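Enquirer: 3D, please:
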Amino acid sequence: MGFNYFLIILLFSTITDPFSVDGLGCNWGLQAAHPLQPEIVVQLMKDNGFDKVKLFEADPGAMRALGRSGIQVMVGIPNDMLAGLASSVHAAEDWVQQNVSNYLYVAVGNEPFLKTYNDRFTNVTFPALQNIQAALIKAGLGRDVKPTVPLNADVYQSISGLPSGGDFRPDIHSLMTSIIKFLNDNGAPLTINIYPFLSLHADPNFPFDFAFFDGRATSPLVDGQYTYSNVFDANYDTLISALEKNGFPNVPVIVGEVGWPTDGDPNASRQLARRFNQGLLDRIARGPGSPKRPDRLPDVYFFSLLDEDAKSVEPGRFERHWGIFYFDGAIKYGLDVGPGRRGNLTAAKGVRYLERQWCVMRAEADLGDPGLGPALGMACTYADCTSLGAGSSCAGLDGRGNASYAFNVYYQTMSQQRGACERSS
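Expert: Got it, this is the predicted structure:
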């Protein structure tokens, strides 16, 4: 998502065709109050058929657990390194020498051209990409290790509203064509993050069923010879049109993030997440590709494997609830992720829980106490209260229920420390 600043690299335990669809990919974020042991998460992925994973930081425990798993790994380095890599090819060479010998991709940046970044990474992404490629060549890895740039779908647009009108944003048009030419010249893919949920979230008039893959949309989008029954294909082909329009019809594309949240918004629920994710899985299984690229189905990384209850909610209250599994690896909803697993995900095994005890508001406590509001604010600053928001799963609680929920989630976040509950007495 947009508020992660990362330089990403992709590690493969065995070298495969980099542009073939093989198995399932997922994103594994680590921003949780009580993160699962890495070995448990790796087994969770294996039990559910995920053989590719994207990390947003090079966590030593996660890397050790993944080392002999056979899972293909994409590792993130903070995007704040981009300026240093852009200004010094020697810094890029040092980084490559230390980190890249076993990797297949080096993905420079994570959605660096989001408008919300106010051009923070606009002038350093391409130079960093060039220096990384030069360092790869110097290290003798230029043929085996390919650079890429993960981008948010806001880097392209269509004034006509049709995929055929796709082109890159005017403010970064020249930069985008330079980056894509560089990728194309080096036989490298472009990585794009596509979120149909955000289309629905941002526009109250967006056609609801067009966000999904099950063909319920009553008015498909017709664009010349092509017909679109879902926004994912329409969005993807808008990018393909932009590539074709600028002379790059054959650049390979990877979908680095796609998914649906389960809480924090009226359109974020387990039912809708299942509808979207199952539809995407079925779409991948049956093929073909998009209307404009019917013979090429991109690799897809689901966002995300697990909820992250410590993520920033600046993009929206839903930001902590993208997981296919809850933060503890428990199953949210049934999902057919492959042969032999129809409707049956496998929960995380070996999870250790805190004691079965809770912090609730005393019956005699006064809801009119002037100190209650600040105490609730404190609790929800340090713990995840997003389920209490309007349109969220616990929005219907009364005042006492809201208080108990907030104080209890704070108590659990603080690992049931006695003082954490006494604050809310």
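
Enquirer: make it CA atoms for all contacts and neighbour counts henceforth
Expert: Noted.

Enquirer: quick one, helices of this protein?
Expert: 38-47, 60-66, 82-87, 89-99, 125-138, 173-185, 196-202, 231-245, 270-286, 372-382, 399-413, 418-422 (DSSP state H).

Enquirer: and this one, so I can compare the two:
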Amino acid sequence: MTSFNYITSFFLFLTIFSLSDAGFIGINYGRIANDLPSPTSVVQLLKTQGINKVKLYDTEPTVLKALSGSNISVVVALPNELLSNASQSQSFANDWVKNNILAYYPSTQIETIAVGNEVFVDPNNTTMFLVPAMKNIHSALVNSSLDSNIKISSPIALSCLASSYPSSSGSFKPELIQPVITPMLDFLRSSGSYLMVNAYPYFAYEGNADVISLDYALFRENSGQVDSGNGLKYVSLMDAQLDAVYAAMSALKYDDLKMVVSETGWPSKGDESETGAGQDNAAAYNGNLVRRVLTGGGTPLRPKQDLEVYLFALFNENQKTGPTSEKNYGLFYPSEQKVYNIPLTVAGLAGWNGGKTQSTPTPSPSPSPVNNSGGDGGGTVSTSGVGHTWCVANGKLGVKKLQTGLDYACGEGGADCSQIQPGATCYDPNTIEAHATFAFNSYYQKKNRAMGTCDFGGAAFVVTQAPKFGKCQLSPGN
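Expert: Take a look at the predicted model:
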């Protein structure tokens, strides 16, 4: 412990004199909850915690007004449901920028517009609209002479990678490259912007805890893993994830593009089946990540590119769907009390000891594929159904509730929803209930039918008979 504190003090000493060269820590301010403090109170909380960068998921007027004059830099978002309109109509894009950006800027320091969020896994199939929407919003900024002040980007999920382990083999899914990846990267380059990436070591660890060291996932001391492709040594799963994206960009000749981690975090609470969720691990991950970022330096592949990270999230959000973990990523309770104590600024690093030490041995770090897609539980294998269970949608809850659950399952939940896309095997019947059933079951089987994984805010329930699904038979898993 003595040597660890000495090293920590040494890095803090360096940081004091090179803070301008280090990365930054921002935070995501999500509001899917009915018990959050007022936006004015939230801005005061951000100030008291020394947080000067915040990322939003919309352009809520009360929030943008509260941030006015705060000197907090803001990332706003054009939601996925507006991509179609923004891509097909320049006048719509112009009006959106006028009403949601010009009405608040510059007193509210908007620095980036996130056009969509994890669009490639959006079950509403909005991928084709992404780049045209980005270009139209950018044109609207050009018309207002704001294109040099406000950047355009779009957060991608790691599930867009076809290969991610080892990191040196990182590559984008072939079906995405020509239609959207290359045009998007071209746009980011030409507009002087950067790529946003949502990276969650928690998901990779939770699904592969038998082969991934917890210390490796939490930025704790470990023996590391050498990448057989590039010879670089990795001592954190986050570094491996980010370098897989860098390798994928490099394979397409976009080595010059910068990357910002638009979301990352670790849940402080989860269902019994959610391995790794808990306060100690959440504190260790986020606290060690803050230290990692604020002491400067990049990844093994891009050592000179300091990390720029938005933590997820500011508050626990009680109305999010999915497993218990989804409601418990916050650093703060809605009461504004801390869920756990971690440093958020350089000054706070002095007393940080790296989080609670693991009391039992963990496996040697062996990072598995780091994309968050996985599982074949929604497949088309026919079985007799003996001894099996399925997860089906509760159609009585209405379209909105089912759509929310469907979005989660196919997005953050990592369900394999490729077969319910237009033209795929299980697209018909083309109803929200049928597609939600497919997605819910895929998620449920991926989680090995664990208790609590077929709920989706009451939008799903377990059955013991194989549901009828047109010509598609849902797999009961292994």
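
Enquirer: figure out which of the helices of the first structure is closest to Ala107 of the first structure.
Expert: Among those, helix 125-138 comes nearest to Ala107 of the first structure, with 8.3 Å by CA to CA.

Enquirer: mind listing what's buried in the closest one?
Expert: Thr125, Phe126, Pro127, Ala128, Leu129, Gln130, Asn131, Ile132, Gln133, Ala134, Ala135, Leu136 (16 or more other CA atoms under 10 Å).

Enquirer: equivalent range in the second structure for it?
Expert: Using TM-score structural alignment, helix 125-138 of the first structure corresponds to residues 130-143 of the second structure.

Enquirer: which non-adjacent residue is nearest Ile77 of the first structure?
Expert: Leu7 (4.6 Å; CA to CA, 6 or more residues apart in numbering).

Enquirer: tell me the contacts of that neighbour?
Expert: Residues near Leu7 of the first structure by CA atoms under 8 Å, 6 or more residues apart in numbering: Gly76, Ile77, Pro78, Asn79, Met81, Leu82, Val106, Ala107, Val108, Gly109, Asn110.

Enquirer: switch to 7 Å and redo it
Expert: Neighbouring residues of Leu7 of the first structure by CA atoms under 7 Å, 6 or more residues apart in numbering: Gly76, Ile77, Pro78, Asn79, Ala107, Val108, Gly109, Asn110.

Enquirer: the fifth one -> the second structure?
Expert: Using TM-score structural alignment to pair residues, one finds that Ala107 of the first structure aligns to Ala114 in the second structure.

Enquirer: related to what we said a few turns ago, and the buried residues of helix 125-138 of the first structure as CSV, adding distance to Asp336 of the first structure?
Expert: Listed next are the buried residues of helix 125-138 of the first structure as CSV, based on distance: CA to CA, whole Å:
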residue, distance to Asp336 of the first structure
Thr125, 38
Phe126, 40
Pro127, 43
Ala128, 40
Leu129, 38
Gln130, 41
Asn131, 42
Ile132, 39
Gln133, 39
Ala134, 43
Ala135, 42
Leu136, 40
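
Enquirer: quick one: end-to-end distance for stretch 307-325 of the first structure.
Expert: With CA to CA, to the nearest Å as the measure, stretch 307-325 of the first structure spans 7 Å from end to end.

Enquirer: how far off centre is that stretch?
Expert: Centroid displacement of stretch 307-325 of the first structure relative to its chain, using CA atoms, centre = their mean, to the nearest Å, is 10 Å.

Enquirer: quick one on the thing from earlier: need the max-distance pair from the contacts of Leu7 of the first structure.
Expert: Spatial extent of those (CA to CA) is set by the pair Pro78 and Ala107 at 11.7 Å.

Enquirer: the two - which one has more neighbours?
Expert: Applying other CA atoms under 10 Å to Pro78 of the first structure and Ala107 shows that Ala107 carries more neighbours, namely 25 against 16.
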